[in-house]
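J.: Could you look at this predicted model? Sequence included:
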Amino acid sequence: MTLAVLLSGCTPAQYARQADKAAYGLIQDKQAVALGEQRPFTIDYARADVGAVEGRSRLLLRGEPLPAGDEPVRLLSLSECLELASLASADFQDEKETLYIEALALANQRHDWAGFFGALTGTVSHDKIQDGPEINAASGAFEVGFAQRLAQGGLLTLGAGLTVLSDLTGIHNTEFGSFLTAELAQPLWRGAWRGFAYEDLYRAERDLAISVLEYERFTQTFSTRITSDFYQVLQDLDTLKNEEDNIVRLEQALRRTQVQVEGGQASRIEQDQTEKNLLDAQVRLARLRQQYQSRLDRFKITMGISTAFNVAPDPAELAALTRRGPAPIPMVDEQALAAIAEQAAAEAAARYDAEHPGAAGDPVGREAREAFIRRWRDQAYHDALEAQVAHAAYQAVDIALHARPEVLRGRVAVRDAGRNVLIVADRFNPRVDLALGIGASGTRPNEPFRVQFHRNERFAELLLDYSLDQTDNRDAYRLALIAESRELRRYNTLIDDTRLDVIDNYRELIRARQTYDLQQRNVAVAERRQRLAALEQAAGEASARDVLEAEEGLRDAQNGLTEALVAYETTRIEFLASLGLLDVDAEGQYHERETAMRFTRLSDYYGSIDIESSEEGAAFRP
């Protein structure tokens, strides 16, 4: 009765806390294995629902509630958006809960492998026989024990219990009993001595460690996704601003054209063309405003907040990125490239001056000289870059093959398939099981704690079972061989795809950087062209078409420069994340790593994670 009262005191909330303790403890253990350190982890969720916009359950970001309703817009930095997304994103929460669920399942599996068990049972009955006596009876039992599965297939069980029987007429008609037992069951042939019994738990332990690594990789890719969306919103805003500036310049051009038309220096057609370009720009502006608002709303949803909140990315972040310029290309020595380019420029200048003496004094000659030097400098830079890229791509592939979780999953799948072949082959062996046991009971009728060890009961049993029909085992073995071969092909394809993906992504990164460098020149040329066109139109030396084309070229160049900068920045961090070269802290902020987060820790800890093949399986390609 006392035990029943104690058990009833465990509330569902307490059981939930026990589950949290078990799951969080396992996650921290696997973090130490996979990452080399323990990191904060919780599945607490802080998303602000629609009700929050009415002042209830406001989500706090750095101590301040997010504005809503008529409150002014709060501009968020990239750091704040990353932190907000880590708190409120549904996708982020799903990943955390998935890892938690897997850890809780492993805790349960560990309990089944080795753990205490117990039960409290009881019955009370009343029977009435027609025209006969009434029979009252009560019985109860309390049993506890410990079961330990053994890696070689055995099962050790220790148990103890108390029993009670009564007819409910008094203590003198109540009997108490007790028992102690110890049993060992051990296979001697099939399923014995090769660790097959431990295989399921081994895989669960290993897979949770891999899931921890995958979760960390998700935090990196998620941060890059937020960063990319953040800058995409600002890019749309910058495009909108460029269009507004373009409209101002077109209005000025229209006024100049109108003056020239009135003075007979330009035709009415030129005025109409200028006005049409202005109207087209105003139509684009309206579309760009709608596009910006739509992208902003989608970004809010990605972060996990309602579109009703008045927040937006801070344009100062894009301005700071523009001033800072593109970050260095990973695995490329840009200082060495610059030195090679400057040396080539100096050699080209000396060569040109030797072949064309006096060219520096002629404006046309100076332009030709500068073009010649620039061509040689660019070619030398390109050749040196290609040489570095070839080596860097090989290095990046090597990192990816030892850092990407999907590659590790592929290796694990091949290893498990080979192991399954051995497990299924073991089923052809006969079943020979040995069972040993000993037990003792208390002294009857009412001395349960006086165990009669001198009157213990012992038993030994040897079981032999072998089926002459091996059809099912035959088919299972053949299917296991096919599965192993299939997993091996998938793994080899995965390796090839990974190599191609890394090389393509790296070359895309290089292309994005080259595009940015070219767009910088494009903007400089477009600005010079726009200024000259405006001045020449005012002097009556340029037509309205020249001005309109110059304005359109400047707008496109400005938009292209921002697009190239954002594309390079986002492509760069996505590339780093794909190689495990980013770390994400508890606030969702990412930081670049000097060395990649490889899965070698897992390979060292789980020694058999390396690919095994059965005797009949093909070797895997390195």
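T.: Nice, I can see it. Numbering: from 1, shown residues only.
J.: going forward, measure contacts and count neighbours with C-alpha atoms only.
T.: Fine.
J.: most centrally placed residue in the protein?
T.: Phe218 (0.9 Å; Cα atoms, centre = their mean).
J.: quick check, that one in a strand?
T.: No - using DSSP: H, G, I helix; E, B strand; the rest coil, the secondary structure at Phe218 is helix, not a strand.
J.: Distance of the closest residue to it other than its chain neighbours relative to Gln235?
T.: Nearest non-adjacent residue to Phe218, counting by Cα to Cα, 6 or more residues apart in numbering: Glu95, 8.0 Å away. Glu95 is 29 Å from Gln235, where distance means Cα to Cα, to the nearest Å.
J.: go on, Ala480?
T.: 53 Å.
J.: Okay, strands next: where are they in the stretch 501-622 of the chain?
T.: 582-584, 590-592 (DSSP state E, counting those that start in this stretch).
J.: Would you tell me which one of the ones you listed is buried the most?
T.: strand 582-584 (a mean of 22; mean count of other Cα atoms under 10 Å).
J.: quick one: Ala85 from Pro328, how far?
T.: From Ala85 to Pro328 the distance is 27 Å (Cα to Cα).
J.: what about the two, which has more around it?
T.: Comparing Ala85 with Pro328 by other Cα atoms under 10 Å, the one with more neighbours is Ala85, at 26 against 13.
J.: That one and Phe230 touch, don't they?
T.: No - look at Ala85 against Phe230 with Cα atoms under 8 Å: they stay out of range, at 11.3 Å.
J.: Tell me the buried residues in stretch 35-47?
T.: Neighbour counts over stretch 35-47 (16 or more other Cα atoms under 10 Å) mark Leu35, Ile43, Ala46, Arg47 as buried.
J.: Now do the same contact list for the residue lying closest to the last one once chain neighbours are set aside.
T.: Closest residue to Arg47 apart from its sequence neighbours, by Cα to Cα, 6+ apart: Ala88 at 4.2 Å. Contacts here follow Cα atoms under 8 Å, 6 or more residues apart in numbering; on that basis Ala88 touches Tyr45, Ala46, Arg47, Ala48, Met303, Gly304, Ile305.
J.: Centre of the chain to the one helix or strand Ala339 maps to, how far?
T.: Under the criterion of DSSP states H and E, Ala339 resides in helix 334-355. Computed by Cα atoms, centre = their mean, to the nearest Å, the chain-centroid distance of helix 334-355 equals 45 Å.
J.: Contacts for that helix, please.
T.: 328, 359, 369, 372-374, 376-378, 380-381, 384-385.
J.: Now list the buried members of the residues you listed.
T.: If we count by 16+ other Cα under 10 Å, these have these buried: Ala359, Arg369, Phe372, Ile373, Arg374, Trp376, Arg377, Ala380, Tyr381, Ala384, Leu385.
J.: Return the closest of those residues with respect to Phe116.
T.: Leu385 (64.4 Å; Cα to Cα).
J.: Burial check on the residue nearest to that closest one when sequence neighbours are not counted, number of neighbours?
T.: With Cα to Cα, 6+ apart as the measure, Leu337 is the residue that lies nearest to Leu385, at 6.8 Å, once sequence neighbours are left out. By the criterion of other Cα under 10 Å, Leu337 has 18 neighbours.
J.: One more to weigh against that first structure:
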Amino acid sequence: MASLGICALLLAAAGCAPAWYKRSADREVYGILEQKEKEVPGNAASYEVERPRRDPLADCPAADPSDLPPVITKPGEPPAAVPDAEQYRVVSLAKALQIASEHSREYQNQKESLYFSALALTLQRYAFNPQFFGMLSGEYDNTDLGDTTEVTGETDFGFTWLFKTGARLSVSLASSFSQFLKGSPSRAASSVLTASITQPLLQGAGIAVTEPLTQAERDVIYQLRTFIRFRRTFFVRVLSDYYRVLEQRQVVDNERLNYENLSILRERAEWLGQAGEQSEYEVDQIRQDELQAENSYVTSRQSYENELDRFKITLGLPTQTKLMLDRHELERLDTEGVVEVLLPLDRIEEVALAHRLDLMSQAGRMEDALRKIKVAENDLLPGLDLSASVSADTEGDSRPLNFQARRADFTAGFELDLPLDKLSERNTYRRRLIDHARATRDYDEARDGIVRDVREAWRQYERARRSYEIQRDSMKLAERRVESTTMLWEAGRRVQARDFLEAQAALVRARNGLANALVDYKVASLQLARDMGILNVGDDGELQESFDEYN
């Protein structure tokens, strides 16, 4: 029964092993990332690769009927089916950024790439730790028709240890035993203890040994910088897409309002036409514009629904998810305004060159290439290794651990490998020299590309800022035109229908243009901060420009 209990415990331990290995890997990887994060300027973020299981919309409020896109119903037509607003959830901008950080497939892939880089580092670090091994074997032998029964066993335990100097230490203890259970009642046991060490003095010593570890350490830094850069780019895109959906929703509202205004105008024109105060030609003009307005509304609503579906995929949500975006976010953006950039262009370029993480990584790769040249130079040296070993056994003694110094053997020596055939090493060395020259060119190109990026981003910001000011003035002018033509119309003054229609169309264009210009202005500001490398990103994706710190 005791044996069965031990077997059950061993099986249970084996069943828990995969979960234990997973926890062990996570603990070591997240520890590495927490340590490396201190070496990389940027914002803290969660690196957990396990996605949350909770409903991402659970804490979002239900939609109000006014949040749903309006539906046009013409006189005499049956009312269109209106969706139940209670089934929809309203997602704020902050909530959308949080959902994207937890459920976006693209974001998840980047976190996993970061995890893999740290996981690879654990293996390189492990290479310089003692690596233990153990083996047990046993055999039951029944021979001579049951006259002789023997049980034999062998064990082999030990470890190997690679040092950063290139030295390798190996220690092993091998034992064997036999016991006759039937027949001759003899028993035997013996062991052999062996230790050896080898130290390269030329080829294979020093930097050549530690290079894989050094590169793995730096690769985690590079991947961490890539992840931070990705977060900035990704969340700017999510914010931009969020506002674009709201912008398109506002276009839907503007087109519906334009259609309703033209419907009222058409009814009044028809009444005036019947009274002989409006020409049939002008009435037809208004009817034509009303039909065009209806078509524009239908087209804009389709575009809005398409944009919303695409945004759901960006967030990592199913396309069928019933959600609406908070229309008050555009109002808040208009009220809060956009951070004004007062930095001159030369200062913007200076800040970008000092803070862009991808340029830092490119500079690091130049150092990597230079270090690999030294490794290749080491490979060109002759091989000269010193070695020593000692072994002791217990032959002739049935006690497996009865080692005695007089039975120990000690050997020492050296091995010289003359550099008579180094063609492969020569080619590698030449390749490393070219790789360094190429890495230097890549750095120069990356530097020029960053300067170009921020110059383009600054020009885009200036254009968006000026466009916003123009559209704001255009909106005021369009409102005055509609107001003046409406007053003249209602006062019975003679107003050409075309004048009224053009004023109404100008107002629709101005409203749509103002919404577009406001979003462009905000996005351009964030993109400039991103390309300068100074965009702060919170754990859940909150974005904050920090231009004032560099004035």
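T.: On my side now, so go ahead. This one's a predicted model, so the numbers in the text were calculated from it and none came from an experiment.
J.: so what number do they get for TM-score?
T.: Once the chains are laid over each other, their TM-score by TM-score structural alignment, normalised by the length of structure 2 reads 0.86; 523 aligned residues with a Cα RMSD of 3.1 Å.
J.: Need the max-distance pair from the buried ones among the contacts of helix 334-355 of structure 1.
T.: Ala359 and Leu385 (31.1 Å).
J.: By how much does stretch 151-160 of structure 2 deviate from structure 1 on average?
T.: For stretch 151-160 of structure 2, the mean deviation from structure 1 after alignment is 2.9 Å (mean Cα distance after the TM-score superposition for structure 1).
J.: How about that stretch, which residues are buried there?
T.: Per 16+ other Cα under 10 Å, stretch 151-160 of structure 2 contains these buried residues: Val151, Thr152, Glu154, Asp156, Gly158, Phe159, Thr160.
J.: The second one is in contact with Ser175, isn't it?
T.: No - contact between Thr152 of structure 2 and Ser175 fails when scored by Cα under 8 Å: they sit 11.0 Å apart.
J.: how close does the aligned residue in structure 1 for Ile286 of structure 2 sit to Pro12 of structure 1?
T.: Residue pairing (TM-score structural alignment): Ile286 of structure 2 is matched to Thr274 of structure 1. Distance of Thr274 of structure 1 to Pro12 of structure 1, computed by Cα to Cα: 74 Å.
J.: which of the two has more neighbours?
T.: For Thr274 of structure 1 versus Pro12, neighbours defined as other Cα under 10 Å are more numerous around Thr274 (23 against 9).
J.: Now do the helices in the stretch 451-551 of structure 2.
T.: 497-532 (DSSP state H, counting those that start in this stretch).
J.: typed the wrong thing, it's the stretch 1-150 of structure 1
T.: 2-8, 12-34, 78-88, 90-113.
J.: ranking those helices by burial, who's on top?
T.: Taking mean count of other Cα under 10 Å, helix 78-88 is the most buried of the helices of the stretch 1-150 of structure 1, at a mean of 22.
J.: now that one against helix 90-113, angle please.
T.: Inter-element angle recorded for helix 78-88 of structure 1 and helix 90-113: 50 degrees (by axes from the mean of the first three to the mean of the last three Cα atoms, to 10 degrees).
J.: can you tell me which residue in structure 2 aligns to Arg203 of structure 1?
T.: By TM-score structural alignment, Arg203 of structure 1 lines up with Gln215.
J.: wait, is that match part of a strand?
T.: No - assessed with three-state DSSP, Gln215 of structure 2 is helix; it does not lie in a strand.
J.: so it sits right up against Ala369, yeah?
T.: No - Gln215 of structure 2 is not in contact with Ala369 according to Cα under 8 Å; the separation is 10.4 Å.
J.: Which residue range of structure 1 does stretch 504-523 of structure 2 align onto?
T.: Against structure 1, stretch 504-523 of structure 2 falls on residues 551-570 (TM-score structural alignment).
J.: Packing partners of the helix or strand in which Ala160 of structure 1 is found?
T.: Per DSSP H and E: Ala160 of structure 1 is located in strand 155-166. With contacts taken as 3 or more Cα pairs under 8 Å, 6 or more residues apart in numbering; DSSP states H and E, strand 155-166 of structure 1 sits against strand 134-149, strand 174-187.
J.: If we use 10 Å, what do you get?
T.: strand 114-128, strand 134-149, strand 174-187, strand 431-443, strand 447-451 (3 or more Cα pairs under 10 Å, 6 or more residues apart in numbering; DSSP states H and E).
J.: What distance do you get for the match of Ile286 of structure 2 to Leu535 of structure 1?
T.: Taken as Cα to Cα, the span from Thr274 of structure 1 to Leu535 of structure 1 is 16 Å.
J.: do Ile438 of structure 1 as well
T.: 107 Å.
J.: and what of Leu234 of structure 1?
T.: Distance from Leu234 of structure 1 to Leu535 of structure 1, by Cα to Cα: 32 Å.
J.: and if you look at Leu168 of structure 1?
T.: Distance from Leu168 of structure 1 to Leu535 of structure 1, by Cα to Cα: 114 Å.
J.: cool, and Ile573 of structure 1?
T.: 43 Å.
J.: Ala319 of structure 1 now?
T.: 29 Å.
J.: Looks like Ser387 of structure 2 contacts Thr411 (just checking).
T.: Yes - shown here, Ser387 of structure 2 and Thr411 form a contact pair, counting by Cα atoms under 10 Å, at 8.3 Å.
J.: So for the two, which residue has more residues nearby?
T.: Neighbour count, other Cα under 10 Å: between Ser387 of structure 2 and Thr411, Ser387 has more, with 18 against 10.
J.: What is the equivalent residue in structure 1 for that one?
T.: In structure 1, Ser387 of structure 2 lands on Ala435 (TM-score structural alignment).
J.: so what's that match closest to, chain neighbours aside?
T.: Leaving out its chain neighbours, Ala435 of structure 1 is closest to Ala185 (Cα to Cα, 6+ apart), at 4.3 Å.
J.: Check Val171 of structure 2 too.
T.: Closest to Val171 of structure 2 by Cα to Cα, 6+ apart is Ala195, at 4.3 Å.
J.: likewise Ile373 of structure 2?
T.: Arg432 (5.4 Å).
J.: end to end, how far does stretch 374-390 of structure 2 reach?
T.: 35 Å.
J.: so how far is that stretch off the chain centroid?
T.: 42 Å.
J.: repeat for stretch 332-341 of structure 1
T.: 34 Å.
J.: how about His328 of structure 2, what's its match in structure 1?
T.: Using TM-score structural alignment, His328 of structure 2 pairs with Ala316 in structure 1.
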